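*Asks:* what's the 3D shape of this:
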Amino acid sequence: MIKLAVFLGNYGKEYEKTRHNIAWYFEDSLPFADKLKWQSKFKGEIASVTPSELADFACETKICSKKDGTPVAVPQEAPDRIFFLKPMTYMNLSGESVIEAANFYKIKPEDIMIVHDELELALGFVSLKWSGGLGGHNGLRSTKLVLNTPDFWRLRFGIGRPDNDKIGVADWVLSRFTAEQQEIMQSVFSQANVLFVKVLLSKKTQDLVQNWGKKNLISQ
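*Replies:* From the prediction side, this is the model:
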């Protein structure tokens, strides 16, 4: 089961709600975000909840509960706590924060999920993926380097590639979403919130890949 969810991004006002910071944008969208108590540690900001607390939060905010309104079941195999991490190292050195937290809490790579932006997916697409290539993503590259393996989970949010040849990839990922695109992302996030909780409370993350391996949420 996932024990550490890492939201990749760059800190600083100039990077707020840029495409490269879509993971932080997503974290802010979680209905229970204000219940997370962050503290500075491991070259980043870290928070944690028990699986039962997460199930209760999800039920209270009506993003994930049983039909009768009660919280979703917490698997017996669930860890004592689930950690959320936002590296404050800048994207290229994200792994330094990840490895410090993983080593301290003795979390294996296969129990880590990295939430990040994905150039190869169009805006509106979300993808739950196990291992694989890095797609030129510096945050993933740094994480693979310190973990010495690409075998960790990824929750990818599509940002697409620039539609103008005059805009380079570096400028594109550091540009902000338009007002229209922000509206689209709010719709995407509201649906991805459910997936996020399901992933963290699933004893077999792989079971979710069939439906969420690559999903267009703006066509729902």
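*Asks:* For the rest of this, base every contact and every neighbour count on C-alpha atoms.
*Replies:* Will do.
*Asks:* in the chain, which spans are helices?
*Replies:* Using DSSP state H, the helices of the chain run over 22-29, 51-60, 94-105, 138-147, 169-173, 179-200, 209-212.
*Asks:* Ser127: which of these is closest?
*Replies:* Smallest distance to Ser127 across the helices of the chain (C-alpha to C-alpha): 5.7 Å, for helix 209-212.
*Asks:* quick revisit: so which of the helices of the chain comes closest to Ala5?
*Replies:* helix 179-200 (8.5 Å).
*Asks:* Now do that closest one: which elements does it pack against?
*Replies:* Packing partners of helix 179-200 (3 or more C-alpha pairs under 8 Å, 6 or more residues apart in numbering; DSSP states H and E): helix 22-29, helix 51-60.
*Asks:* of all those helices, which lies closest to Glu118?
*Replies:* Closest approach to Glu118 among those is made by helix 22-29 (9.4 Å; C-alpha to C-alpha).
*Asks:* Alongside the first, I'd like the structure of this one:
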Amino acid sequence: MKLIAGLGNPGEKFKNNRHNVGFKVVDDFSRSNGLSWRYSQDLMCYWIKTVQYVLIKPVTYMNKAGQSIKSVCDFYKIEPKDVLVIADDLDLPLGKIRMTFNGSAGGHHGIESTVESLSTMDFARLRIGIGPLGPIGESGPPMSKEQKVIEHVLSDFSDSEKEKLGDIISRAIEAVQSYVDDGVEATMNRYN
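*Replies:* Alright, predicted model coming up:
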């Protein structure tokens, strides 16, 4: 059994944020497979269970997403090596996807929380590009890089980006299905 976790922040005000692209992927994946979400307060997530996988959307907010992922792993006896976390990636250009296994969190708080909660970096990630981050301090009031990053990831996609988003999500859904059917290595070879 595999665990597929789409990361994002719960609530309407975050629904279309760049940071919620992980939620968007698992929402569209579930819809394309005719699956319906259930809520578990104990597991701190929306979830769907099939014979092959458990699909989740943690409701703990991004910085604590690992707590929900760990709860689901413990409940269903899923090993970290069988976990796929789908998250936005500011270092990848918009539209680029990359499947990886292991490695650092790259400053992504949801991945950091997952590494901390699972006590390992040995799990798969499907990273969805939301970059690039614009130049710091060019428009508006001066702000630090951290403030600029927060502003970018918590902002909605622009109209021109939304036009591309459908194709990006479709490609990510194909990668998730490849992961379910063929595993992480075959998916890396196919989509990286």
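*Asks:* okay if I get the helices and strands packed on helix 179-200 of structure 1 as a markdown table plus mean neighbour count and distance to Trp212 of structure 1?
*Replies:* Converted to a markdown table, those look like this (neighbours: other C-alpha atoms under 10 Å; distance: least, C-alpha to C-alpha, whole Å):
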| stretch | mean neighbour count | distance to Trp212 of structure 1 |
| --- | --- | --- |
| helix 22-29 | 21 | 17 |
| helix 51-60 | 20 | 19 |
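*Asks:* could I get those helices as JSON lines with distance to Lys215 of structure 1?
*Replies:* Listed next are these as JSON lines, based on distance: least, C-alpha to C-alpha, whole Å:
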{"stretch": "helix 22-29", "distance to Lys215 of structure 1": "16"}
{"stretch": "helix 51-60", "distance to Lys215 of structure 1": "22"}
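*Asks:* Go through the ones you listed and name the closest to Ser142 of structure 1.
*Replies:* Of all those, it is helix 22-29 that lies closest to Ser142 of structure 1, at 16.3 Å by C-alpha to C-alpha.
*Asks:* Name the residues that touch the closest one?
*Replies:* 7-9, 16-17, 33, 86, 115-117, 157, 186, 189-190, 193 (C-alpha atoms under 8 Å, 6 or more residues apart in numbering).
*Asks:* And stretch 111-130 of structure 2, by the same measure?
*Replies:* Stretch 111-130 of structure 2 is contacted from outside by 18, 21-22, 63-67, 69-70, 80-105, 153, 172, 184, using C-alpha under 8 Å, 6+ apart.
*Asks:* got it, and stretch 154-161 of structure 2?
*Replies:* Here stretch 154-161 of structure 2 makes contact (C-alpha under 8 Å, 6+ apart) with Phe14, Asn16, Asn17, Arg18, His19, Leu94.
*Asks:* Neighbour-wise, which one of those leads?
*Replies:* Among the contacts of stretch 154-161 of structure 2, the one with the most neighbours (other C-alpha atoms under 10 Å) is His19, at 29 neighbours.
*Asks:* Contact partners for that residue?
*Replies:* Taking C-alpha under 8 Å, 6+ apart, we find His19 of structure 2 in contact with Leu7, Gly8, Asn9, Ala87, Asp88, Val153, Leu154.
*Asks:* Equivalent analysis for Gly139 of structure 1, please.
*Replies:* Counting by C-alpha under 8 Å, 6+ apart, Gly139 of structure 1 touches Leu8, Met91, Asn92, Leu93, Ser94, Gly95.
*Asks:* try 10 Å
*Replies:* 8-10, 20, 87, 90-95, 114, 116-117, 145 (C-alpha atoms under 10 Å, 6 or more residues apart in numbering).
*Asks:* Now for the residues you listed: which two are most distant?
*Replies:* Greatest spatial distance among those (C-alpha to C-alpha): His20 and Leu145, at 19.8 Å.
*Asks:* circling back to that earlier point, for the contacts of helix 22-29 of structure 1, which one is nearest Glu45 of structure 1?
*Replies:* Minimum distance to Glu45 of structure 1 across the contacts of helix 22-29 of structure 1 is 5.1 Å, recorded for Lys86 (C-alpha to C-alpha).
*Asks:* So what does that closest one match up with in structure 2?
*Replies:* Structural alignment (TM-score structural alignment) places Lys86 of structure 1 against Lys57 in structure 2.
*Asks:* now Ser127 of structure 1
*Replies:* Per TM-score structural alignment, Ser127 of structure 1 is aligned with Arg98.
*Asks:* Pretty sure its match sits against Ala175.
*Replies:* Yes: counting by C-alpha atoms under 10 Å, Ala175 is a contact partner of Arg98 of structure 2 at 9.2 Å.
*Asks:* So between the two, which is more surrounded?
*Replies:* Using other C-alpha under 10 Å as the criterion, Arg98 of structure 2 and Ala175 rank with Ala175 on top: 25 against 18.
*Asks:* So for the more buried one, what's the nearest residue that isn't a sequence neighbour?
*Replies:* Take Ala175 of structure 2 and drop its neighbours on the chain: the residue closest to it by C-alpha to C-alpha, 6 or more residues apart in numbering is Thr187, 6.3 Å away.
*Asks:* Nearest to Gly44 of structure 1, out of the helices of structure 1?
*Replies:* Ranking the helices of structure 1 by proximity to Gly44 of structure 1 (C-alpha to C-alpha) places helix 94-105 first, at 6.1 Å.
*Asks:* which strands and helices sit next to the closest one?
*Replies:* The contact analysis (3 or more C-alpha pairs under 10 Å, 6 or more residues apart in numbering; DSSP states H and E) places helix 94-105 of structure 1 against strand 4-7, strand 39-41, strand 44-49, strand 82-87, strand 112-118, helix 138-147.
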